[in-house]
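In: next input, structure requested:
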Amino acid sequence: MGGRGAPEATRRLVVAVVGVVVAVAAVLCPTAAGKLGKQAKALVAIKAPLHDPGNVLWDWDLKFGNDPCHWSMVTCQKGQIQELSMTNKNLSGTLSPAVGKLRSLRYLLLSHNAISGRIPDTVGRMTLLEVLDLSNNHFSGSIPSTLGHLAKLQYLKLNNNSLSGPIPESLGTDAPMIFSLDVSFNNLSGHRPTFRTWNVFFEGNPFLSDIGSESIAPPLGPKDGKEGDLQVMSKDIFILLLCIGIGCSLVAVVAGAVLFWRRRQRERVFAVADVSVQHDPEGCLGHLKQYKFKEIRKATNNFSQTNILGEGGYGIVYKGDLDGTTVAVKRLKDRDSVVGDDQFHTEIEVISLAVHRNLLHLTGYCIANNERLLVYPYMPNGTVASKLKECVNGEPTLDWPRRKRIALGASQGLLYLHEQCDPKIIHRDIKASNVLLDEYLEAVVADFGLAKLVDHWMSHVVTSVRGTLGRIPPECFKFCHASEKTDVFCFGLFLMELVTGRVTLELHENEYEKGGILELAKELLEQSKLSMFVDRKLGSNYDSAELEELVQIALLCTMYRPCHRPKMSEIVKMLEGGDGGVAEKWESVKNIEDPNPDWSQEFVSIGINYDDENQRNSIELQAIELSGPR
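Out: Modelled structure (predicted):
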């Protein structure tokens, strides 16, 4: 009996020890599922006080599981929520303090909604936060001093709200990484703290001191009751009128100077031209990390051919490993030429300051002698162009619902560039090869190499013709004009790529003799024969009504005259299903007569030099060459 008792006691002891170990491990090493579950509960708590008339947060519900990484407007990396992108979603209500539980969050984008109430103090607990954009809402109360605890915060946009009280001193003293701060157009008061950056905007806060001098006219003293001489009175009136005139002139001059200064300040936000001024001893350009050339060379295995992801007119993209993270490195061509330098600075200025979940974010750069290199996050699923050709077990990698989601994501990225950036940004070469896919096959618009910054008061920018042959809008051929409607035209062709799955949009001679891809789409739409137009890899696995609507949107986007094309905000609504009048819109414009010129002749007539290999590359390279997997 004692012999049997000893093993039993041993067994119980082992079970107890294992139980303790498991319990300790559960406390000290929580599982990824447990972490995701906590993040999911936090999102549900954030959703609760928000009013969501568009039901954009429909899947923020625990009945869909504890993994929020597949929920809408949520971006994750390695099982941690990195970004909430809820810009322009018609949300109201209040922001829950539960947002502070998302400790891994780096980007919180809530601009252009109608969210009210106070900004929760708990935002200061998100110590990894880099971008906080709460602009263009109805937030009230004071700016939380806890924001100064965010040591990694680079961009803080609180403009166009109803915030009051002083600006916390901690933002100027305890937030060392702030690169851009906008608190304009609120009801702030008190004095203006000293900041380490000049990208700070205070205008529109009449009770905030140290913004500009205010002139106060001294009151006129009461008359002593004696009737003065008419000449003296006339002289006094003349002097008074003269003083008023001089005063008004001075006010006009000062106002003009202030407006000019404000405009220059706005331009400075997107002008990081003087690298030597912005470069600090720690190797940063503003918020970007500057790498040494030897680091890049080592990361790419000395720019090995086996590491090449893609090649385009301006550069070769390599896969690399920097600081233990997989990245994509673009090594610019013609680094000795002015064009190469302009390309580098354009991408530095534009990409680094445009932050949106559907835009590729520039993270670093390198300048060494004649070398110009840009560092991006690696996109594991490559480009839309490459994925459109793929099939798994006989089924296309990009099914119909996924293609619709990609179209919406790309349109939201372009909407941010056109209507939420100041000055606006024009991409100028939207196509399937320049739209990347992240780990969840979400669209990420890339390659801002041809982007131009345009002030809102300008309708277009006159520029040289750049882009891809066959995709350049008529106005660019005829007048060298580029505007946001240029991107709309190219986006329409991108929709054609998603529908047809074609590598190129050029038709064969025996395929359709009456015109190109747009004419073919229009004819098949009128004849209700779009089944002949859709990608054969999809078979019958698509919605016929959605197909018809998507083709109508594409044709609206590619109207000959820019004024007939919709804005990106209208396109987003159409793709979201919030605008049920797509068919009506198309019916109203489909019969408008278009000049329909011979584009190839137009292209030759404007003097493009086909002997210039760089020009040829920048125009003619196909999708996979311009942007391989990032």
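
In: contacts and neighbour counts: CA atoms only from here.
Out: Will do.

In: residue boundaries of the helices in the stretch 201-350 of the chain?
Out: 230-269, 275-278, 293-299, 338-353 (DSSP state H, counting those that start in this stretch).

In: contacts for the shortest one, please.
Out: For helix 275-278, contacts defined as C-alpha atoms under 8 Å, 6 or more residues apart in numbering pick out V272, C284, L285, G286.

In: try 7 Å
Out: Contacts to helix 275-278, defined as C-alpha atoms under 7 Å, 6 or more residues apart in numbering, come from residues L285, G286.

In: re earlier: tell me which of the helices of the stretch 201-350 of the chain lies nearest to L437.
Out: helix 338-353 (17.2 Å; C-alpha to C-alpha).

In: buried ones in the closest one?
Out: Neighbour counts over helix 338-353 (16 or more other C-alpha atoms under 10 Å) mark 340-341, 343-353 as buried.

In: what do you get for stretch 186-195?
Out: So, applying 16+ other C-alpha under 10 Å, buried residues of stretch 186-195: N186, N187, L188, S189, R192, F195.

In: which secondary structure element is home to Q39?
Out: Assessed by DSSP states H and E, Q39 sits inside helix 32-47.

In: next SSE after that helix?
Out: Where DSSP H and E defines the elements, the next helix or strand beyond helix 32-47 is strand 50-51.

In: now for that following strand, which elements pack on it?
Out: Under the contact criterion of 3 or more C-alpha pairs under 7 Å, 6 or more residues apart in numbering; DSSP states H and E, strand 50-51 touches strand 92-94.

In: can you name every helix or strand that the strand it packs on contacts?
Out: By 3+ C-alpha pairs under 7 Å, 6+ apart, strand 92-94 packs against strand 50-51, strand 114-118.

In: just how off-centre is that strand within its chain?
Out: 23 Å (C-alpha atoms, centre = their mean, to the nearest Å).

In: quick check: next helix or strand after it?
Out: Remark: after strand 92-94, the chain's next helix or strand is strand 107-109, criterion DSSP H and E.

In: what's that following strand in contact with?
Out: With C-alpha under 7 Å, 6+ apart, strand 107-109 has contacts from Q82, E83, L84, S85, M86, T87, L129, E130, V131, L132, D133, L134.

In: please provide the structure for the following sequence as well, for comparison with the first:
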Amino acid sequence: MARTRPTPMGPSVVLVVLVVSILGGCRGEQAEIGEGLKVDLEALQAFRELITRDPTEALREWGTQSDPCRWSGIDCDVVLSSESNKREIRVVGLELWGMELEGSLARDIGRLTELRRLVIVGSKMSGRIPPEVSNCQKLDTIDLRANRFSGPISFSLAQFPLLQVLKLSENELTGTMGALFVESFDPMAHFGDTHQASELCARLEVLDIAKNRLRGELPIEISKCAQLQELSVSENSLGGGIPSTLGSLRNLRSLQLNGNLLVGLVPESLASCQKLDLLDLSENMLTGPIPRQFAQFAGETRFNFSSNDLAGAIPQGKWKAQQMALAGAFAHNANLCGWPLAKPCAPPVLAVTTGSSSGGAVRNRRSMAEGAPGPAPSGSSPAPVASAGAQDAPAPAPAQSSESNHRARKWALGLALGIVAGAIAAALLATVLRLCVFYMHKPPYLQGPIIFHPKIEPKMLAFLEKDETFTDADLVGSGGAGKVYKAKLETDGGGMEVAVKTVIVKEDAKGLFGKRQIQAELETLGCIRHRNLVTLLAYVHRPDCHLLLYQFMKNGSLYDVMKRLESGDNTMPWPIRHRIAVGTAHGLSYLHFHCVPKIVHRDLKPSNILLDENYTAHLADFGLAKVLPGADTHVTTGVAGTVGYIAPEYSQTCRFTDKSDVYSFGVVLANLLTGKDPTDQFFHTVPGGTIGSWLHQLLQSNSGRDAIDPKLRNDEFDEEILLAMKIAVFCTSDNPAERPTSKDVLIMLNQIRVADEDPSSPNAGPAPPPIV
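Out: Below you'll find the model as predicted:
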């Protein structure tokens, strides 16, 4: 129902609103007379016509009531119309929450010129956000979260001078953030005055565009949003560095940049944002130390620096409190040390200097670098330290006899060797003691399920221990590893759909030591979380097999989808295939660069790439070839790995590396581009005998278009597909040293769909190599 609210603008306005509220019939008649409301009615009817599905019938009354102010989700008010310069009833709010609507947003939305709030949350609206929305210049809230809007952002913040909240998260938006900060538009054209471009986001308090597919860099213009309190751009593919100008946002309370491709140092200037409650920089490629100024933050501030390449000692200060005690906030940074990590920082390195009257002095290198005097023997003057720019350094003391110098050097060397030998002996003793305690007091292994999800309890998994569990179960897949079933666990918050994978155990892997290894490795894998990795929920051991419980993916595996394509039961345009490739590369890059130690997948193939309802890729079975060494997890030819996807060097070295995974990824990418199975007999007839060598030859002869999947040919994406073919060839080089890293592959794949939008990005990374 409409909510007609008087505005504090005088007795006449209050009287109009009271009459309108009490006399429903008169109000309806009055609404029809107003020209502005007629325009609003037409705009809303156009909006309704583009809704293709309304499962909750939320908009049913839109077709039965002639007065839009009575429709659900519509809010009206008496306003001073910018068109007529008169007070009239107009639509000021369109708010549709969780209605699961399907369709697209009509261009006529721009005709709602008095709209204050545009809210469509939790539906399945798709297509581009029309640029006409910029005509609604009185908007203070735009909230289009949790839909399926796609394409680049088509409006600027300069077009909404009153905007306070912009939320576009959980969509499929592409392009860069730069469009939001275009300043050339005159934002006050309909308001009788003008604002300077520097005020393009003067009132903005919330900017949330997380969980999209944005690329490019963080614009430095964000720092002009002086009132900004929440900034979230997490889980995109943004690159470049973190602008130091973000430190000027003194009202910032939440900064979430996690899950991107950000590089460089963590700016010291962020320490100026003393109102921060949350700072999340995890899952990027940041390097260098955590600025020591961060120690000034209050203990209530939550931080997450995990899964980067940060190094050095963790600053100690006010922030040593509450959740900061959790080492997870700093995990997966190989070179970070200090509290709260279990890895202590190395003691200061000692340097030996000679030349004093006693034959030498031991000094701290850091003290020397800072010019602080080191300790000297009693009765002697400090030994001089040679350094660049030391113009007034005192002359060295007279040289001692060679015998005295020799004794000093022997004494220093013996001291150093003694310290090293003692440290090694202590470490070995500690390791032996820990192993003894571990094997004496560790509870029995594999006596019950290993659970990694907080809502799952052991009793929910009891049915998996029974032999008849899978007799009538819903089989969703099968292969060399066993079978995959769909099951439902009853939790306190409702049912949870899971996929139960059976992994057959060979006899030589049933020993106690093997079981201990399995549990230790699975405990590691179960703690790994990334949006492009399938989450391991629990593990159950049975005498004949291992049972792995994963989150259930509605679209099955990439293998299933490609089979449906082959039979003509499905279509998959290039943007979706590109999304799958990028997601796969993102997951692989996380395993290789953000897990300590790195995890090699060992069996990357289409059946191990699962797709959710949005065709986002999730890697499954990562590391299982190592975790379950005695399990039948592959279709093999005497070595680990799957036929057609095995890197050629494995058959000679019997070793898997991250470059082996890159080779397998190249084969998967070639499969996506060509629609051809790499195990097809056809490839036995071509030189090289692989799908990669076949593509190489076609690209060399400028015949690459002949290899494109016929379902993708002759459309606007041919050039992008050809660039992707070059990446596939690059990945499937016979020489591992010539293959890119998974991180490089991710950057290149992102580049081919953003090349025309941001070609000058200095952090764009390597381009696909020429085919020669």
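
In: got a TM-score for the pair?
Out: Comparison of the two superposed chains (TM-score structural alignment, normalised by the length of the first structure) gives a TM-score of 0.63, and 518 aligned residues with a C-alpha RMSD of 5.8 Å.

In: among the buried residues of stretch 186-195 of the first structure, which two are most distant?
Out: N187 and F195 (19.7 Å).

In: ok, back up a step: and among the helices of the stretch 201-350 of the first structure, the most buried is which?
Out: helix 338-353 (a mean of 19; mean count of other C-alpha atoms under 10 Å).

In: chain center to that helix, what's the gap?
Out: 16 Å.

In: which elements pack onto it?
Out: Helix 338-353 of the first structure packs on no helix or strand, going by 3+ C-alpha pairs under 7 Å, 6+ apart.

In: hang on, the earlier thing: select from the contacts of strand 107-109 of the first structure every entry located in strands.
Out: Counting by DSSP state E, the part of these found in strands is Q82, E83, L84, S85, V131, L132, D133.

In: alignment lookup: S104 of the second structure to the first structure.
Out: In the first structure, no residue is equivalent to S104 of the second structure according to TM-score structural alignment.

In: report the contact partners of E235 of the second structure.
Out: A210, K211, N212, N258, G259, N260.

In: not counting its neighbours along the chain, what's nearest it?
Out: Leaving aside its chain neighbours, E235 of the second structure sits nearest to G259 (4.2 Å; criterion: C-alpha to C-alpha, 6 or more residues apart in numbering).

In: so how many other residues sit close to T535 of the second structure?
Out: 23 (other C-alpha atoms under 10 Å).

In: an error on my part: the question was meant for F717 of the second structure.
Out: A total of 14 residues lie near F717 of the second structure under the criterion other C-alpha under 10 Å.

In: and it, what pairs with it in the first structure?
Out: Match for F717 of the second structure (TM-score structural alignment): D543.

In: and the residue nearest to that match when sequence neighbours are not counted, how close does it get to D438 of the first structure?
Out: Of all residues not flanking D543 of the first structure in the chain, W400 sits nearest, at 8.0 Å (C-alpha to C-alpha, 6+ apart). The span separating W400 of the first structure from D438 of the first structure equals 18 Å under the rule C-alpha to C-alpha, to the nearest Å.

In: returning to that earlier point: how close does the match of F717 of the second structure get to P401 of the first structure?
Out: 9 Å.

In: identify the residues contacting stretch 512-531 of the first structure?
Out: L505, E506, L507.

In: do stretch 576-588 of the second structure as well
Out: 532-533, 615-619, 669, 672, 742, 745-746, 749.

In: looking at those, which has the most residues close by?
Out: That'd be V745 among these, by other C-alpha under 10 Å, with 30 neighbours.

In: can you name the residues that contact that one?
Out: Residues counted as contacts of V745 of the second structure (C-alpha under 7 Å, 6+ apart) are A585.

In: next: the one 3 residues further on.
Out: Applying C-alpha under 7 Å, 6+ apart, one finds that M748 of the second structure lies in contact with G765, P766, A767, P768.

In: of the contacts of E235 of the second structure, which is the nearest to F470 of the second structure?
Out: Relative to F470 of the second structure, and with distances defined as C-alpha to C-alpha, the nearest of these is K211, at 36.8 Å.

In: what about the closest one, distance to E403 of the second structure?
Out: Using C-alpha to C-alpha, one gets 71 Å for the distance from K211 of the second structure to E403 of the second structure.

In: same check, this time on G689 of the second structure
Out: Distance from G689 of the second structure to E403 of the second structure, by C-alpha to C-alpha: 72 Å.

In: tell me which residue lies nearest the centroid of the second structure.
Out: G259 (2.7 Å; C-alpha atoms, centre = their mean).

In: distance of that residue relative to F593 of the second structure?
Out: Distance, G259 of the second structure to F593 of the second structure, by C-alpha to C-alpha: 13 Å.

In: kindly report the same for Y539 of the second structure.
Out: For Y539 of the second structure, the distance to F593 of the second structure - C-alpha to C-alpha - is 26 Å.

In: and for R27 of the second structure?
Out: Noted for R27 of the second structure: a distance of 65 Å to F593 of the second structure, by C-alpha to C-alpha.

In: so between these two, which is more surrounded?
Out: Set side by side, R27 of the second structure and F593 show more neighbours around F593, with 24 against 20, by other C-alpha under 10 Å.

In: trace that one over to the first structure, please.
Out: So, by TM-score structural alignment, F593 of the second structure is matched to E419.

In: ok, now M748 of the second structure?
Out: By TM-score structural alignment, M748 of the second structure lines up with M574.

In: that match: which element?
Out: Using DSSP H and E, the element containing M574 of the first structure is helix 568-576.

In: just want the angle from the helix or strand following that helix to helix 568-576.
Out: Next along the chain after helix 568-576 of the first structure, taking DSSP H and E as the criterion, comes helix 582-589. Inter-element angle recorded for helix 582-589 of the first structure and helix 568-576: 130 degrees (by axes from the mean of the first three to the mean of the last three C-alpha atoms, to 10 degrees).
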